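Enquirer: dropping the sequence and predicted coords here.
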Amino acid sequence: MKGIPVTFIAYDGEEAVRKFRESSPRPQVMIMDYRMPIMDGVEAARTILSLEPDTKIIFVSADTGAREEAMKAGAAAFLEKPAGLKEIIDQVEKVMSQKSTIVK
């Protein structure tokens, strides 16, 4: 719709980390839920950010109690479900336009 490519879809946190590692180039932005089987979204986000600190992770979750934990783990944004496609795309564009604050 906006020309934003989808690199991969994962069905659990472990698969998300594996596919992230295998991606070339790696995605600049990831959309992730908190509640996922095998590895939750916060643990997956921490692992992904340890591999590529400039990756922007947007959580979309109905578990609003996870907002603080997700943000502490390094999330760029947290959207509450149900989030509409326009809201998600707007947030992707917003985090893509932000400069990294990570010093390498």
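Expert: Sure, I can see it.

Enquirer: every contact and neighbour count from this point should use C-alpha atoms.
Expert: Noted.

Enquirer: how about Val17, what does it touch?
Expert: Val17 makes contact with 44, 47-48, according to C-alpha atoms under 8 Å, 6 or more residues apart in numbering.

Enquirer: what separates it from Asp40, distance-wise?
Expert: Going from Val17 to Asp40 by C-alpha to C-alpha, to the nearest Å gives 11 Å.

Enquirer: hmm, Ile48 is touching Phe20, no?
Expert: Yes - assessed by C-alpha atoms under 8 Å, Ile48 is found in contact with Phe20 at 7.3 Å.

Enquirer: included below, for side-by-side comparison, is a second structure:
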Amino acid sequence: MNSVLIVEDELSLQELYELILSINGFKIVGKASNGYEAVEVYKSLSIKPDVVIMDHRMPIKTGLEATKEIMQIDPQARIIIATADEEIEKMARSMGIISFKSKPFSNDRLINNIRKAINNPPVQANI
């Protein structure tokens, strides 16, 4: 069973991700509601998740800022940035991160992007 860390500041979306992922056979190993918590939760996990779903617009630290820190800790981390902002999507892709269009929301797109992240080796990029 593949494992996922969910990072989302909107509780309703966090719960939606958890429901969709659980139904599709993924194990939720942690949740965070801002970028700072994301880094702390990631560091605290003895077994790292197969993938991190990371919202971009969050309080305290953005998704891209948290992603940079996580990738410095673990260059093999597989991270998906959830954003509707095309500029953020371009920045994420330049960092070797899979981006996910969060609006309009699509269960299939979410699951396909997670499987893509898990099945492909992490892209090494200059962060």
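Expert: Arrived safely, thanks for sending. Please read these numbers as outputs of a predicted model, since none were measured by experiment.

Enquirer: about what we covered before: which residues are in contact with each of Val17 and Asp40 of the first structure?
Expert: In contact with both Val17 of the first structure and Asp40: no residue, using C-alpha under 8 Å, 6+ apart.

Enquirer: residue contacts, the most centrally placed residue in the first structure?
Expert: Residue closest to the mean C-alpha point of the first structure, counted by C-alpha atoms, centre = their mean, is Ile57 at 2.7 Å. Ile57 of the first structure makes contact with 29-32, 45, 74-77, according to C-alpha under 8 Å, 6+ apart.

Enquirer: in the second structure, which of those still touch?
Expert: With both residues aligned by TM-score structural alignment, their matches' C-alpha atoms under 8 Å, the contacts of those that the second structure also has are 29-32, 45, 75, 77.

Enquirer: for the residues you listed, pick the one with the most neighbours.
Expert: Counting neighbours by other C-alpha atoms under 10 Å, Ala45 leads these with 27 neighbours.

Enquirer: hmm, back to that, reformat the contacts of Ile57 of the first structure as TSV; add distance to Ala62 of the first structure.
Expert: Shown next, in TSV, are the contacts of Ile57 of the first structure (distance: C-alpha to C-alpha, whole Å):
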residue	distance to Ala62 of the first structure
Val29	20
Met30	17
Ile31	14
Met32	12
Ala45	17
Gly74	19
Ala75	16
Ala76	17
Ala77	14
